[in-house]
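K.L.:
Predicted model and sequence below, questions to follow.
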Amino acid sequence: MSRRSQSGDAEAREPLLVGDDEPNPSDLDSDEGETIFDRSTVSHTCDAERGAQRKLTYEEAVEEAGFGLFHVLLLLACGWANASDAVEILCVSFLLPTARCDLLLSSSDMGLLTASIFLGMMVGGYLWGYLADQRGRRRVLLVSLTINGVFGGLASLAPHFWLFLLLRFISGLGVGGSIPVIFSYFSEFLPRLRRGSMISALATFWMAGNILAAGLAWLVIPRTWVQFPLWGLDFQSWRLFVVLCSIPSLSSALVFRLLLPESPKFLMEAGREKEAVHVFSLMFEVNHWGQHKTFPIFGLRTSSPAARDTGQRHGPISLCKKILGPIRELFRGQLRTRSISLLIIFYCISFGYYGLWMWFPELFKRAEDGGSPCSNMSRSSSLNNHTGCYPVKTAVYMEGFVTAASNLPGNIFTIIMMDSIGGKTLLFCSLLMSSVSVFLIYMVQTKGQSLILSCVFSGVSVIAWNALDVIGTELYPTQLRSSALGFFTGVGRIAAIMANMVFGKLVDTSCAVPILLVSALLLVGGLAARLLPQSKHTELS
């Protein structure tokens, strides 16, 4: 796109700031303020001929801002937030084999514990998504990450199971907000032709969080010397592990508080043109760092502020209708078929992935003396009386680490192939292959075979998750994007809760039932993926 010389008013030539001690609502975004970037060094020039100012669409403005260093830094910041969510969710699976003895847990209690964080995510996911569509992505991410880290860390001090359960639930409220919103936020800075690969790269950080959680568990939990009294509490190694797992969320919240701007797409939809131009100018300067290029002056085709929430008070009934309004929109008109398909897919893949993944360390522990995870039923059933605890071998955490690292090939594959193949095809193929790998886990007879097929399932299923992250951002307009992702991830949390309750009830008596159920549901999800439209290289609406 050619950069024609533009005329601009005096305001456009002033230093561009995002946040200040006493922000002017017409000039700055509504987040409470810090100076994220000083625009005083940017020189805005125009030719002598002062023509009418260009009005660019969102996609045109993103192209003007360029692609480069800004997006790399944004990927690292958002990726760390995504990794912190993975750490907070998956840390429960690694602490179960040891925490069950300290907290006197039966298998049913373990299922309830793993389900608690998903219950919080289910409650928080849609509400945070709705607030992100109404009030902004950045503020919601800041608050949700803080809740995640604070209450996740406090859980390490819980002396009893039910208090630990409550704190994990509140932590889940925070995770439920950051997971769907982070992908909406990140996608709204990206040019159309780079979106698939960049969102796939963002999804790869989930693997990084998984590896981090597994590595910390491997390094910390087996250390018997980490045991000392603290405020009347026997502070053991698994509690230190929980504290360490809360640090990524808190550090990510600090990054969003100090460095990152609001989504320009959200600002345009909110009718806040000047603030959106500020963000595009920030993107331009960072992307062209050291190139001495001048940011082109332009206007934006924004939505009317009246179309957004004006902040007026609502009664309880009207407020509920307002909050639930986006859900009705998801199942109307041309959005209906894709929404039903995504609902089925999110349910099936969440039941399968979280049902198996949260129980992998426990299944590996039960197979540590040889045989398949479902073959040692008599020994594992004895664990339900709390005197049946026995030391966990370090190999259990090593196997968890290997399974987490097996995501890498699938992540690399999606980064390379997403923009050429498209999310729909990758989603369909991945779910079918995941179904086959889970079925084979049921049939194996040795611990080594179980580990190999668990790695295959991990590497293949991550392709489906990455494809969903791309498809979910591309199939819905800006005013519904975070609400849609929050709603569908909420459906996924219901599936995860059900899966962990099923595993908790049946893993000691009928281990084959939940495993075969996972295989069947993944097959159903793959067939539902065929109903989705192809969204490759589509423009964000």
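P.N.:
The structure has been received and is ready for your questions. These numbers were taken from a predicted model, which means no experiment stands behind them.

K.L.:
From now on I want contacts and neighbour counts done on CA atoms only, so please keep to that.
P.N.:
Will do.

K.L.:
roughly how far is stretch 144-162 from the heart of the chain?
P.N.:
Relative to its chain's centre, stretch 144-162 lies at 19 Å (Cα atoms, centre = their mean, to the nearest Å).

K.L.:
How about that stretch, which residues are buried there?
P.N.:
Across stretch 144-162, burial judged by 16 or more other Cα atoms under 10 Å covers 144-158, 161.

K.L.:
Structure two is appended below for comparative analysis:
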Amino acid sequence: MDSAASAGSAKSAVDKNKSQRDLSPAERSIQHGDTDILQGEKVDEALAAKMMLINDTIDEIGFTAHHWKLFCLNGFGYAVDSLILLIQSIISTQARLEFQPSYATGLTIAVYVGMLVGAIFWGFSADIIGRRFAFNFSLFVSSVFTIVAGASPSWVTLGLFVCLSAFGAGGNLVLDTTVFLEYLPSREQWLLTLMAAWWGLGQLIAGLFAWAFIPNYSCSDAATCTRANNQGWRYVWYTSGALVFLLSILRITIIRLEETPKFLISEGQDEKAVRVLQNIANKYDRPCSLTIERLQACGQIVQRRKAGSSWLTRLISPSEVFFHLRGLFATRKMGLSTTLVWFSWLLIGLAYPLYNVFLPSYLATRGANFGEDSPYITWRNYAINNTCGIFGPVLAGFMCRSPWFWGRRGTMIIGAVVTMIFFFCYTQVRTASQNVGFTCAISFCLNVYYGTLYAYTPEVFPSAHRGTGNGVAIGLNRIMGIVSAVVGQAADTNTPVPIYICAALYIVMAIVAAAFPFEPYGRRSS
């Protein structure tokens, strides 16, 4: 009997080896962990071995309805981030007419300060106390202050509530990609890029709300502007806040998110990680061969804290923060990757606001030049422009999964270069139709780059430090948003100068993308 079992085992091993030989290199790396993205950058051998087992198990379970739910629920965070970011720029003109502030771009600074603090807070907390807390509560925090912002009695109060609303929304871009990626089978990692389409959907919603309310419920000049005849911008905040509140409820009712297995493994909670994956496998009738014994056989990971320390102690501990920052520079190659990724976020953080946040005023002047200066036409064009932005990440998602476009890096290079070309062409627009056409083309191509960068960033960070890396990246992006607001206050954004600056920045972004040391195509994230 023992010899029969041995023969059967040998035959099974031969069949397995044969099936592996029949696979292409990309399929072999994805299914069997032959070339994980950070495979050559192992700092903790036990943790790397456990992560490989977790990746194997996630691939074994495959893509399920659970992942579609995560795609939508994490996508909500993308949409809310872009919604809150654009609303403040959309309503600022009418709010200024009513409050007549001394600092015109105060709301832009407020929203970026809120998003900066939110990105840092939710990002670091995700690596210290887990992903689940931010996933469940960040949208709710944002919804409350978004609704309250609509009732603001003064410019300063409006800025405060905009900042607090952005604080809640600002953590979503950090967590959405992290949570989705850490549950996602390797062969479907391209969906991380596709998920950025939700960002464009948030922009569209903002544009539609503006189109519905601002042309019909707004005053025309500061002399006659009162709260009673200028309710449009407040309606935009109320409806947006109600929508965000609905999305926050859906997040905690459609799915009961458990902590991600990769976070649990990095915290030494092997039993919980096994249970989470087994629960998914059992619910969707999928195989799951992972056991606690297999994980424990990999050895003990490096422990960095005393057992029993509270989550609050860990959250405010400087040593925790520096531990996660050091982890992003554990090897020379990882340090180069982290630096270039963060630099890319700095560049896009300046280019994106200069174009998108100040686009309404520029579109208004272009429309006036073409004889189309009504608010209805301006906001109609804005909505059309934002609709086109939805489909950029869709194309990027399919480009990322194709070897013809050099994976993620090639997609970013193509997106940045084509965007730069359209930026230069836009300065030569002479008709109303060209105006709409080129702004739509820019939004589409810009989101090809932006959507891919959003996906690439968490893929190349180690799981134990992914929230920190994401948080700092988004935080740097927000800092440049504040800089753009100061530039907008001092410069004339009705001229083509911001367009030229944006075009030049995209050339640099393409060069940086080509220099990235890691390519996630055909490989698995840790």
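P.N.:
Thanks, I have it. It should be emphasised that the depicted structure is a prediction, and the values quoted were computed from it without experimental measurement.

K.L.:
In three-state terms, label residue 288 of structure 2 for me.
P.N.:
Under the three-state scheme (DSSP: H, G, I helix; E, B strand; the rest coil), residue 288 of structure 2 adopts coil.

K.L.:
Contacts only, for it.
P.N.:
Residues near residue 288 of structure 2 by Cα atoms under 8 Å, 6 or more residues apart in numbering: 57, 60, 61, 277, 278, 281.

K.L.:
Which stretches in the stretch 151-300 of structure 1 count as strands?
P.N.:
228-230, 233-235, 299-300 (DSSP state E, counting those that start in this stretch).

K.L.:
most tightly surrounded among these?
P.N.:
Comparing these by mean neighbour count (mean count of other Cα atoms under 10 Å), strand 299-300 comes out on top with a mean of 19.

K.L.:
any idea how far residue 74 of structure 1 is from the aligned partner of residue 503 of structure 2 in structure 1?
P.N.:
Residue pairing (TM-score structural alignment): residue 503 of structure 2 is matched to residue 519 of structure 1. Going from residue 519 of structure 1 to residue 74 of structure 1 by Cα to Cα, to the nearest Å gives 37 Å.

K.L.:
hmm, back to that, distance to residue 349 of structure 1 added to the strands of the stretch 151-300 of structure 1, as JSON lines?
P.N.:
Below are those laid out as JSON lines (distance: least, Cα to Cα, whole Å):
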{"stretch": "strand 228-230", "distance to residue 349 of structure 1": "41"}
{"stretch": "strand 233-235", "distance to residue 349 of structure 1": "36"}
{"stretch": "strand 299-300", "distance to residue 349 of structure 1": "40"}
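
K.L.:
can you tell which of those strands is closest to residue 129 of structure 1?
P.N.:
strand 299-300 (25.3 Å; Cα to Cα).

K.L.:
Toward the C-terminus, what is the element adjacent to the closest one?
P.N.:
helix 316-330 (DSSP states H and E).

K.L.:
Relative to structure 2, what is the average displacement of that following helix?
P.N.:
The superposed helix 316-330 of structure 1 is, by mean Cα distance after the TM-score superposition for structure 1, a mean 4.9 Å from where its aligned residues fall in structure 2.

K.L.:
which residues in structure 2 does the helix or strand that that helix is followed by match up with?
P.N.:
Per DSSP H and E, helix 316-330 of structure 1 leads on to helix 335-357 as the next helix or strand towards the C-terminus. The aligned range for helix 335-357 of structure 1 in structure 2 is 334-356, by TM-score structural alignment.

K.L.:
Can you list the buried residues in the matching stretch?
P.N.:
334, 336-338, 340-356.

K.L.:
At the geometric centre of structure 2, which residue do we find?
P.N.:
Centre of structure 2 computed as the mean C-alpha position; nearest residue by Cα atoms, centre = their mean is residue 173, 3.6 Å away.

K.L.:
Spatially nearest residue to that one (excluding sequence neighbours)?
P.N.:
Excluding the flanking residues, the one nearest residue 173 of structure 2 by Cα to Cα, 6 or more residues apart in numbering is residue 78, at 6.0 Å.

K.L.:
Need the counterpart of the one you found in structure 1.
P.N.:
Counting by TM-score structural alignment, residue 78 of structure 2 corresponds to residue 82 in structure 1.

K.L.:
next one: residue 215 of structure 2
P.N.:
Checking with TM-score structural alignment, residue 215 of structure 2 has residue 222 as its match.

K.L.:
What is the burial count for residue 59 of structure 1?
P.N.:
17 (other Cα atoms under 10 Å).

K.L.:
wait, residue 308 of structure 2
P.N.:
Neighbour tally, residue 308 of structure 2, other Cα under 10 Å: 6.

K.L.:
Pull the number of nearby residues for the counterpart of residue 452 of structure 1 in structure 2.
P.N.:
Superposed on structure 2 with TM-score structural alignment, residue 452 of structure 1 falls opposite residue 437. Applying other Cα under 10 Å, we find 17 residues neighbouring residue 437 of structure 2.

K.L.:
again with residue 317 of structure 1
P.N.:
Using other Cα under 10 Å, residue 317 of structure 1 has 9 neighbouring residues.

K.L.:
give me the number of residues near the equivalent of residue 257 of structure 1 over in structure 2?
P.N.:
For residue 257 of structure 1, the aligned position in structure 2 is residue 252, judged by TM-score structural alignment. The number of residues packed near residue 252 of structure 2 is 14, by other Cα under 10 Å.

K.L.:
swap in residue 293 of structure 2?
P.N.:
10.

K.L.:
contacting residues around the strand or helix carrying it?
P.N.:
Following DSSP H and E, the helix or strand that holds residue 293 of structure 2 is helix 292-296. With contact meaning Cα under 8 Å, 6+ apart, helix 292-296 of structure 2 is reached by 50, 53, 270, 271, 274.

K.L.:
In which helix or strand does the first one reside?
P.N.:
With secondary structure defined by DSSP H and E, residue 50 of structure 2 is part of helix 45-61.
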